[in-house]
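A.B. asks: can't give you the sequence, but here's the structure:
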């Protein structure tokens, strides 16, 4: 009986993998067909309308990705500060990076945050450009960064240009950045060697972050800079800090596990904090680096508590300390907020993408039939 259960579980998992592959096939090409064929004239004639349509389709695509983890019973609970007042403001989102599951789980977390999802700009490694979702991200306006000392200055200038030419023009809001520059298991040893050599904290649950991209985003989107380059544009108002905690002593999920549901049901916790931009020493690299390192040391403490107790504290240093002394503290969530979805809406969105795919297949078949064959 045990063997039969194991076999049935494997069959179910591989059927889920096939479903996720099919979901990609009837969602991504039809999104590209809408944006690069059907609606493309609007991009030239009425750009605001074109990008308004794109943002809605992008939001629906992210809902499809979010559905993968939710349907596998990998749930997201949000704890810490209530950052709802940041939803409509331009914000820089800083997240610790553990695995390929981080992005789809963040997509799930963002789904319930009013208009946040469609106004996201992700900053990610250029290798993501060559994945199944790469063409969607390129269309939407995400930024792909190349790692390495040799290209650092060039990449940061590209980021400045991208913010001016894409992020601002398309009315995007939240910039999502993984300052560690890679997965925890890949960077931990290097980070610890660097910390020991330079007198920084030796971290176990996170790695020392890099400040370059963060500083570039902050400086480019200050009110002073925008007054010179993009008068009337809204500056950054908040830094939203998210700490992702995986269960089982920090054993992260990954995208393949999410696709198939290979692991047992679990809850991933996301601890939210927010900091007014006015608190950050934006133009002082050394002070900004210290500020960022301090936040990552706090993430280390948060995760240490989480792995020992199974839950995040609402706020560090409740009885005192730097974080408790922050001005304008956000309200804390009294209980974890479970990210949930409306199954009827999900079914309707699946139906929309399937019908769109059938429409585009029929349309392109008809167009090809008009081409004479020799």
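C.D. replies: Okay, I see it. Just so it is clear, the model here is predicted, and its values are computed rather than measured. Numbering: from 1, shown residues only.
A.B. asks: from here on, contacts and neighbour counts on C-alpha atoms
C.D. replies: Noted.
A.B. asks: can you map out the helices along the stretch 101-250 of the chain?
C.D. replies: All helices of the stretch 101-250 of the chain, identified by DSSP state H, counting those that start in this stretch, fall at 102-111, 134-140, 152-162, 184-198, 212-220, 223-229, 247-250.
A.B. asks: buried ones in the shortest one, by neighbour count?
C.D. replies: By 16 or more other CA atoms under 10 Å, the buried positions in helix 247-250 come out as 247, 250.
A.B. asks: would you mind measuring from residue 355 to residue 31?
C.D. replies: Distance from residue 355 to residue 31, counting by CA to CA, to the nearest Å: 12 Å.
A.B. asks: what about those two, which has more around it?
C.D. replies: Neighbours per residue, other CA atoms under 10 Å: of residue 355 and residue 31, the larger number sits with residue 31, 22 against 14.
A.B. asks: after whichever strand or helix holds the more buried one, which helix or strand is next?
C.D. replies: Per DSSP states H and E, residue 31 falls inside helix 2-33. Tracing the chain past helix 2-33, the next element assigned as helix or strand by DSSP H and E is helix 40-45.
A.B. asks: check which element follows that following helix along the chain.
C.D. replies: Per DSSP H and E, the first helix or strand lying C-terminal to helix 40-45 is helix 47-71.
A.B. asks: what is that next one packed up against?
C.D. replies: helix 2-33, helix 40-45, helix 102-111, helix 134-140, helix 255-260, helix 343-369 (3 or more CA pairs under 8 Å, 6 or more residues apart in numbering; DSSP states H and E).
A.B. asks: mind putting these in TSV, distance to residue 162 included?
C.D. replies: Shown next, in TSV, are these (distance: least, CA to CA, whole Å):
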stretch	distance to residue 162
helix 2-33	21
helix 40-45	18
helix 102-111	21
helix 134-140	12
helix 255-260	28
helix 343-369	30
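A.B. asks: which one of those lies nearest to residue 172?
C.D. replies: Minimum separation from residue 172 across the helices and strands packed on helix 47-71 (CA to CA) falls at helix 134-140, 9.8 Å.
A.B. asks: can you point out the buried residues in that closest one?
C.D. replies: With burial defined by 16+ other CA under 10 Å, the residues of helix 134-140 counted as buried are 134, 135, 136, 137, 140.
A.B. asks: got it, and stretch 75-88?
C.D. replies: 75, 76, 77, 78, 79, 80, 81, 82, 83, 86, 87.
A.B. asks: which two among these are spaced furthest apart?
C.D. replies: 75 and 86 (23.1 Å).
A.B. asks: rewinding a little: give the buried residues for the helix holding residue 31.
C.D. replies: So for helix 2-33, counting by 16+ other CA under 10 Å, buried means 13-14, 16-17, 20, 23-24, 26-33.
A.B. asks: here comes the other one, which I'd like you to weigh against the first:
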């Protein structure tokens, strides 16, 4: 695909959007957000928003607290057996994956439309009950464009659909590790925090990557010497916004190259370092292009789909769209930083064209033979029946939603904490009983 280098702007034929100031002059300022928002008017009034916010906070913070308790309970395993320690933390990471999956299902339900090109043919499957299952490898580097703050949530859910939600590692900015409760949990998850000062980051980054490719036989390695790992990195460095857009334009001018229209120019240093350090322990880089329905040309999803809008007002994106591709590490020019930078930039220009097609057509392109659809009926040799109809509606796409496989699966989050409370309660009663017997 060839980029045209156009900068983001409103098409001349499009009507100028109504500004809040214009509406205010006409005495209808209170309705401005509803008229402008791509998800329509606010669905929940003030009292209901307050209730939804309270229940959301109770569930999210309560679950995070339980996960933290589980992590601290497992922390002593590090001194006894590091393999068991990492296995325990993988379970707590699964619990957080369940938390964000159910959180999205209950407070922010939306259509998720998934497609891919020929490189992932047969790896996307829709189950008989409509869920997505991704048959992706258990070790890979995952890259994505960064549209809004919650991109990582849908990517973690994708890991859940591949049964890899306990083995995802995310590269984050260092300031996030100091968030109370959540930051502590992310440190236990062995996420990689960078200050964006390469001289300081490189030794720590290298140390973490060496751990991710260490060969051993732990309880989560199974028959393999390497533990499962999905390493998620956003080469753009931050989510798309006006500031990010301006920064990308300045970088384009400085390096004398066309800017992108719907994404930001990527930086390749971190990704190259990851692939060089992981060496032959990873065969594939998977690429996901993210887009959210309803974001007008020239505007930014982060300004429209805020935490308040998405979870409390009842105005999530009408659809979240994910387009998958994969690339073999052996075919990448890892020995030349200049060539690798060009390779990454070429992939991002392809992304930019994909995003342009999404804006024009409302969906990404799809490989018509790329998706497997399960249908009802007895299994054949233990395998599900597949719909091979050529006339299937939306062939090549999976339209699904973020939800767990079982409605009670989220209860796993609270089991370790509840078990610890039970054990402590029994121990206290035993101590009291012994004390009473000895005292008598």
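C.D. replies: Noted; the coordinates are in hand. Just so it is clear, the model here is predicted, and its values are computed rather than measured.
A.B. asks: return the subset of the buried residues of stretch 75-88 of the first structure lying in strands.
C.D. replies: Members of the buried residues of stretch 75-88 of the first structure lying in strands (criterion: DSSP state E): 75, 76, 77, 78, 79, 80.
A.B. asks: let me have these in a markdown table, adding distance to residue 308 of the first structure as columns.
C.D. replies: Output for those, formatted as a markdown table (distance: CA to CA, whole Å):
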| residue | distance to residue 308 of the first structure |
| --- | --- |
| 75 | 20 |
| 76 | 19 |
| 77 | 18 |
| 78 | 18 |
| 79 | 17 |
| 80 | 17 |
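A.B. asks: what's the closest of the helices and strands packed on helix 47-71 of the first structure to residue 304 of the first structure?
C.D. replies: Minimum separation from residue 304 of the first structure across those (CA to CA) falls at helix 102-111, 18.7 Å.
A.B. asks: what does the closest one contact?
C.D. replies: Contacts with helix 102-111 of the first structure, where a contact means CA atoms under 8 Å, 6 or more residues apart in numbering, come from 62-63, 65-67, 69-70, 76, 78, 116-117, 244, 254-255, 339.
A.B. asks: okay, angle between that helix and helix 47-71 too, please.
C.D. replies: On the basis of axes from the mean of the first three to the mean of the last three CA atoms, to 10 degrees, helix 102-111 of the first structure is oriented at 110 degrees to helix 47-71.
A.B. asks: now helix 102-111 of the first structure: which residue numbers in the second structure?
C.D. replies: Counting by TM-score structural alignment, helix 102-111 of the first structure falls onto residues 151-160 of the second structure.
A.B. asks: list the buried residues of that stretch.
C.D. replies: 151, 152, 154, 155, 156, 157, 158, 159, 160.
A.B. asks: can I get those residues in JSON lines including distance to residue 195 of the second structure?
C.D. replies: JSON lines is the format used below for these (distance: CA to CA, whole Å):
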{"residue": "151", "distance to residue 195 of the second structure": "21"}
{"residue": "152", "distance to residue 195 of the second structure": "19"}
{"residue": "154", "distance to residue 195 of the second structure": "25"}
{"residue": "155", "distance to residue 195 of the second structure": "23"}
{"residue": "156", "distance to residue 195 of the second structure": "23"}
{"residue": "157", "distance to residue 195 of the second structure": "27"}
{"residue": "158", "distance to residue 195 of the second structure": "27"}
{"residue": "159", "distance to residue 195 of the second structure": "26"}
{"residue": "160", "distance to residue 195 of the second structure": "29"}
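A.B. asks: residues in the second structure aligned with the biggest strand by length in the first structure?
C.D. replies: Longest among the strand segments of the first structure by residue count, using DSSP E, is strand 266-276. Using TM-score structural alignment, the residues of the second structure aligned to strand 266-276 of the first structure are 318-328.
A.B. asks: list the buried ones in stretch 122-136 of the first structure?
C.D. replies: Judged by neighbour count (16+ other CA under 10 Å), stretch 122-136 of the first structure contains these buried residues: 122, 123, 124, 129, 134, 135, 136.
A.B. asks: just the endpoints, please. Distance across that stretch?
C.D. replies: For stretch 122-136 of the first structure, the first-to-last residue distance is 12 Å (CA to CA).
A.B. asks: stretch 196-211 of the first structure too?
C.D. replies: 19 Å.
A.B. asks: which member of the buried residues of stretch 75-88 of the first structure is positioned nearest residue 227 of the first structure?
C.D. replies: Closest to residue 227 of the first structure out of those is residue 86 (21.9 Å), distances taken as CA to CA.
A.B. asks: residues touching the closest residue to that closest one other than its chain neighbours, list them.
C.D. replies: Nearest residue to residue 86 of the first structure, sequence neighbours excluded (CA to CA, 6 or more residues apart in numbering): residue 238, at 6.9 Å. Residues near residue 238 of the first structure by CA under 8 Å, 6+ apart: 86, 89, 90, 91, 92, 274, 275, 276, 277.
A.B. asks: mind redoing it with 7 Å?
C.D. replies: 86, 90, 91, 92, 274, 275, 276, 277 (CA atoms under 7 Å, 6 or more residues apart in numbering).
A.B. asks: any idea which of these has the most stuff around it?
C.D. replies: Within the contacts of residue 238 of the first structure, neighbour counts (other CA under 10 Å) peak at residue 91, which reaches 27 neighbours.
A.B. asks: and residue 284 of the second structure, what's its match in the first structure?
C.D. replies: Superposed on the first structure with TM-score structural alignment, residue 284 of the second structure falls opposite residue 238.
A.B. asks: how far away is its match from residue 89 of the first structure?
C.D. replies: Distance check for residue 238 of the first structure against residue 89 of the first structure: by CA to CA, it reads 8 Å.
A.B. asks: same check, this time on residue 190 of the first structure
C.D. replies: Distance from residue 190 of the first structure to residue 89 of the first structure, counting by CA to CA: 36 Å.
A.B. asks: and those two? which has more neighbours close in?
C.D. replies: Under the criterion of other CA under 10 Å, the comparison of residue 190 of the first structure against residue 89 puts residue 89 first, with 17 against 11.
A.B. asks: so the more buried one: helix, strand or coil?
C.D. replies: Classification of residue 89 of the first structure using DSSP: H, G, I helix; E, B strand; the rest coil returns coil.
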